[in-house]
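Student: with the sequence up front, the predicted model follows.
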Amino acid sequence: MTTCSEEALAQPRRSCRVRRVLTLSAHPLLEVAAFVTTFPAPLGELQGSDALRGLLSDKASAPFRSDDAVRSAVRDLLRHGGYKPTGRGKPASEYLIRAAEGGSLAPINAAVDACNAVSLHTGLPISVIDLDRARPPLRIEVAPAGSRYVFNASGQEIDLEGLLCVFDADGPCANAVKDAQRTKTHAGTTRTLSVLWGSRALPGRAAGAAAWYKELLAGIGAATSDAPIAA
């Protein structure tokens, strides 16, 4: 399996090796896609395209459309470990749909805008991790009792018990609800890991969404490389 190695993840612009980038604990419902993006400039200096910004509307023409079946499958995925994906703890994709319907889904930076556009239209939550803020090795598993992290600049925390998360060497750092503040993108970000939280009840949707996502990133000059997940 050819992927970017943990060593390559830790060092910008190194070539890929034949090693795993993420490990995955067994899960009966998760169908995940992941890839690494290298941007041509720090995000604070990179201009997104008008086409990308236009996709932040729920009325935009897109190759995917979310529906109740997608929403239900994603909630079932998150519910499997014991997490309750409702209220303020609902999947991030549902927040995006509501924001777009209300006309309040605004551009942030090229990396987040591409993520939000794909998540909005596919209905799949997506995590974006700044690879220079995360510490390998990286893995995906259900968070145990007592797990928490800060998810915004004001210091608010989310209780992660029972929720599928990406973990790095310092603990959980991303999930389908809210990503950790410590590994979020910022003006100096040049490399990210995107994780698309798909379900086996939606076969092929995560892979198809990832392919479209990469096309959007290529349109702003970013380079992507697959990051398959190994058990």
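Tutor: Nice, thanks for sending it over.

Student: from here on, just use CA atoms for contacts and neighbour counts.
Tutor: OK.

Student: helix/strand/coil for residue 174?
Tutor: strand (DSSP: H, G, I helix; E, B strand; the rest coil).

Student: how far away is the nearest residue to residue 186 once chain neighbours are set aside from residue 8?
Tutor: Nearest residue to residue 186, sequence neighbours excluded (C-alpha to C-alpha, 6 or more residues apart in numbering): residue 43, at 7.0 Å. Note on residue 43: its distance to residue 8, by C-alpha to C-alpha, to the nearest Å, is 21 Å.

Student: another one to put next to it:
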Amino acid sequence: MLTVDTHPLLDLVAFTSTFPAPLGELPAPEWLQALLRPGATAPLQSDDAVRGAVRDLLRHGGYKPTGRGKPASEYLVRASGDGSLSTINAAVDACNAVSLHSGLPISVVDLDRAQAPFRVATAIQGDRYVFNASGQEIDLEGLLCLFDAAGPCANAVKDAQRTKTDGSTRRTLTLLWGTKELAGRSANAFAWYRELLERLGATVEHPVP
């Protein structure tokens, strides 16, 4: 289902989740929303070393992870700090909680909106996609991305609008964009992530079947 091109730094964890009901019927419980607030206690904590290692991972193919192109995990730190990190749905909130505290960017793709087969590779010149409902695009050249049969659809910066979760989502493919510079961090983040998802009633399959 998923192939991964050889990469000297990437420590990827990929798994699928099946939720007991459509996400529109699964609001995030209070205990999950609390993890998104400033001062929340979590098993993992990010720091400058984590941020630097993640940026090194994204730079490897020539991409510049700065400004509006910085890793999604860095946006979460800012949003949590100023109180603007609001609840979306159980799947996205769990993703945001783990990404916020681990410092690792995470992509969540709706498996019923994406098209197998899947591949992780570095995007080339001309690769781009729309990442929000207003039609804004991101230039993907040099950036590690998830590709489906229709092209690139997710990465550590911004996921494609066409494969994002919505209220009808029941099945997701999740990628933790970890780096070998942070030994064991991807595995530890996944272990906690799995606990959160199973507490929400989801069934997790790892590795990707």
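Tutor: Received the coordinates, thanks. Keep in mind the model is a prediction, meaning the values are calculated, not measured.

Student: what number of residues lie near the alignment partner in structure 2 of the residue nearest to residue 186 of structure 1?
Tutor: Here residue 43 of structure 1 is matched to residue 23 in structure 2, going by TM-score structural alignment. Neighbourhood size, residue 23 of structure 2 [other C-alpha atoms under 10 Å]: 21.

Student: who are the contact partners of residue 23 of structure 2?
Tutor: By C-alpha atoms under 8 Å, 6 or more residues apart in numbering, the contact set of residue 23 of structure 2 is 89-91, 166-170.

Student: quick one: contacts for residue 58 of structure 2?
Tutor: Residues counted as contacts of residue 58 of structure 2 (C-alpha under 8 Å, 6+ apart) are 64-65, 143-144, 156.

Student: state whether it is indeed within a helix.
Tutor: Yes: per three-state DSSP, residue 58 of structure 2 lies within a helix segment.

Student: which stretches of structure 1 form strands?
Tutor: Using DSSP state E, the strands of structure 1 run over residues 22-24, 30-38, 126-130, 138-142, 148-150, 157-159, 164-168, 171-175, 191-199, 223-226, 229-230.

Student: and those strands, which is most packed in?
Tutor: Highest mean neighbour count of these: strand 126-130, a mean of 26 (counted as mean count of other C-alpha atoms under 10 Å).

Student: and that strand, how far from the chain's centre?
Tutor: With C-alpha atoms, centre = their mean, to the nearest Å as the basis, strand 126-130 of structure 1 stands 4 Å off its chain's centre.

Student: among the contacts of residue 23 of structure 2, who's most crowded?
Tutor: Most neighbours among these, by other C-alpha under 10 Å: residue 91, with 26 neighbours.

Student: tell me how far the spatially closest residue to that residue that is not a sequence neighbour lies from residue 155 of structure 2.
Tutor: Excluding its sequence neighbours, the residue lying closest to residue 91 of structure 2 (C-alpha to C-alpha, 6+ apart) is residue 23, at 7.3 Å. The spacing between residue 23 of structure 2 and residue 155 of structure 2, counted by C-alpha to C-alpha, is 22 Å.

Student: quick one on the thing from earlier: what is the nearest of the contacts of residue 58 of structure 2 to residue 192 of structure 2?
Tutor: Nearest to residue 192 of structure 2, judged by C-alpha to C-alpha, of the contacts of residue 58 of structure 2 is residue 156 at 19.2 Å.

Student: what about the longest helix in structure 2?
Tutor: Ranked by number of residues, the top helix in structure 2 under DSSP state H is helix 185-199.

Student: wait, which of the strands of structure 1 is closest to residue 74 of structure 1?
Tutor: Closest of the strands of structure 1 to residue 74 of structure 1 is strand 191-199, at 6.4 Å (criterion: C-alpha to C-alpha).

Student: quick one: that closest one aligns where in structure 2?
Tutor: On the basis of TM-score structural alignment, strand 191-199 of structure 1 is assigned to residues 171-179 in structure 2.

Student: quick one: contacts of that stretch?
Tutor: Contacts of stretch 171-179 of structure 2 (C-alpha under 8 Å, 6+ apart): 9-19, 53-54, 57, 104-112, 156, 165, 185-186, 190.

Student: also stretch 38-46 of structure 2?
Tutor: With contact meaning C-alpha under 8 Å, 6+ apart, stretch 38-46 of structure 2 is reached by 34-35, 80-81, 83, 100-103, 189, 192.

Student: quick revisit: how big is the offset of the match of strand 191-199 of structure 1 relative to structure 1?
Tutor: On superposition with structure 1, the mean distance recorded for stretch 171-179 of structure 2 (mean C-alpha distance after the TM-score superposition for structure 1) is 0.3 Å.
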